[in-house]
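Student: the sequence isn't on hand, but the structure is:
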């Protein structure tokens, strides 16, 4: 399943190997000024061009030889759809499409290519030195030692038809709206270290963690001796630190304050991502579940 998260990814090592002829070429984005670009795509010009270059490289191998649109225009349609959940008239006209045209195929193709690059730039610290460096930075940030990152569910709203309430009942989350949910781990700078387990919105955090790859790796002590910070939806365990439910002394109060400080980084990261990308998940869910 592909969704907005992979848009944050970039493939720097492949861009370095790109032919020089690709740089400086005219682009469909050139006709928009910087303000219009951000309104249409919620991204800056350098970021958009970076994504377009990365996708163009991968599309040489991943896409059919004959596409309906040039790669840049496909990227333009997809990024616009990610940002707003619908295709805007200005972008459709620039791509030579009509308002009645459905961009699902274009969005699906680009999403598949971008999602296929995720392992290049979403990476958990695998060596002891890397884990230690992350933990030291987090300790400096909030005061809690030996923490590798923040663990949390990321809910993405889906549009459920009122005529299909039974089919989408499992998608209703604890907040009362329909969603799909992924398990995300980030560091104290908001860098995403792990994304996995796209589940129906009604899935509990602990259930996702217990069945996730990272959960099993931590249980097997593959990343010891470190912790992850988790909210109230998780159980206190050997590798997940949750807040003290009823703090009884100053030490416990200070711990909860430090815990809340680092946990807030994840909330800020997710809020920023959701504001930037408003992609409707409905058609992806129909294909997946």
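Tutor: Good, I have the coordinates. Quick caveat, the model's predicted, so the values are computed rather than measured. Residues are numbered from 1 along each chain as shown.
Student: going by C-alpha atoms from here, please, whenever you check contacts or count neighbours.
Tutor: Noted.
Student: all strands for the stretch 51-200 of the chain, in order.
Tutor: With DSSP state E, counting those that start in this stretch, the ranges of strands along the stretch 51-200 of the chain come out as 147-157, 179-186, 192-200.
Student: nearest to residue 44 among these would be which one?
Tutor: strand 192-200 (19.9 Å; Cα to Cα).
Student: so how far is the closest one off the chain centroid?
Tutor: 8 Å (Cα atoms, centre = their mean, to the nearest Å).
Student: sorry, back to before: residue 4 is nearest to which of the strands of the stretch 51-200 of the chain?
Tutor: strand 147-157 (9.4 Å).
Student: try this one next to it:
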């Protein structure tokens, strides 16, 4: 069973190393934010953040991770803020009492590894004929188009890339069509928002068609390995179907 798109956004961070983790029963540190502030700081709703924190807490208990000076909620807060903005905001660092960026990197890396280890729980492409038919039937009821497996779209994740630290051509390759530096992944969701596929990260300037043609799911569907089904994607500002 797959889960909605926001759960998987955190996975796109590059894993930098290993760190400590915690399982702490402290009050939720997200309670100090109202809903508007939550979305501004983390680009997620309160129920989604609660789901992510609970999933990570259970995973850490199961894995028997070593103690950390931060509670699980605090670790999740730091990581989600970094994922949302490409850098840890001073407001979150001060709230958590962190003055050393090295510790922040370790915490973000630890949370990233935990979520990456739950890939199979959050991403599931229908493998059987009946499962694909069920997904396509739901989509047809919404859009009226038969044999649609899902929606294909790029997901951009902001990163810190500096023109002063990279060669000019390297820096420009990270700048996307929206004008900021990012890495981009190809994501397929069904009509309920469940993740069916998440493919490799590319530099932000990579074209959608180029990602599709080089992707595993793209090659599988071009070779009819999933039957007479298609995904719908928006390419070059026009609605198009990719078979």
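Tutor: Sure thing, it's come through. Owing to the predicted nature of the structure, the values given are computational and were not obtained by experimental measurement.
Student: sorry, back to before: can you tell me which of the strands of the stretch 51-200 of structure 1 is packed in deepest?
Tutor: Among the strands of the stretch 51-200 of structure 1, strand 147-157 has the highest mean neighbour count (mean count of other Cα atoms under 10 Å), at a mean of 25.
Student: tell me the angle of that one relative to strand 179-186?
Tutor: Between strand 147-157 of structure 1 and strand 179-186, the angle comes out at 160 degrees (axes from the mean of the first three to the mean of the last three Cα atoms, to 10 degrees).
Student: mean distance between strand 147-157 of structure 1 and structure 2 after superposition?
Tutor: For strand 147-157 of structure 1, the mean deviation from structure 2 after alignment is 2.0 Å (mean Cα distance after the TM-score superposition for structure 1).
Student: so which of the strands of the stretch 51-200 of structure 1 comes closest to residue 63 of structure 1?
Tutor: It's strand 192-200; of those, that one is closest to residue 63 of structure 1 (Cα to Cα) at 24.7 Å.
Student: can you put the strands of the stretch 51-200 of structure 1 in CSV and add distance to residue 89 of structure 1?
Tutor: What follows is the strands of the stretch 51-200 of structure 1, written out as CSV (distance: least, Cα to Cα, whole Å):
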stretch, distance to residue 89 of structure 1
strand 147-157, 24
strand 179-186, 27
strand 192-200, 31
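Student: tell me which of the ones you listed lies nearest to residue 121 of structure 1.
Tutor: strand 192-200 (8.7 Å).
Student: and that closest one, how far from structure 2 on average?
Tutor: Strand 192-200 of structure 1 sits 1.3 Å off on average (mean Cα distance after the TM-score superposition for structure 1).
Student: that strand maps to which residues in structure 2?
Tutor: Under TM-score structural alignment, strand 192-200 of structure 1 corresponds to residues 195-203 of structure 2.
Student: just the residues contacting stretch 42-56 of structure 2, thanks.
Tutor: 6-7, 35, 38-39, 72-73, 76, 80-81, 83-85, 111, 114-115 (Cα atoms under 8 Å, 6 or more residues apart in numbering).
Student: return the member of the residues you listed nearest to residue 92 of structure 2.
Tutor: Nearest member of those to residue 92 of structure 2, counting by Cα to Cα, is residue 81, at 7.6 Å.
Student: which residue packs closest to the closest one, ignoring adjacent ones?
Tutor: residue 42 (4.9 Å; Cα to Cα, 6 or more residues apart in numbering).
Student: that neighbour and residue 133 of structure 2, how far apart?
Tutor: 36 Å (Cα to Cα, to the nearest Å).
Student: go on, residue 127 of structure 2?
Tutor: Distance from residue 127 of structure 2 to residue 133 of structure 2, by Cα to Cα: 10 Å.
Student: same question, residue 234 of structure 2
Tutor: 23 Å.
Student: cool, and residue 118 of structure 2?
Tutor: On the measure of Cα to Cα, residue 118 of structure 2 and residue 133 of structure 2 end up 26 Å apart.
Student: so those two - more neighbours on which side?
Tutor: residue 133 (18 against 15; other Cα atoms under 10 Å).
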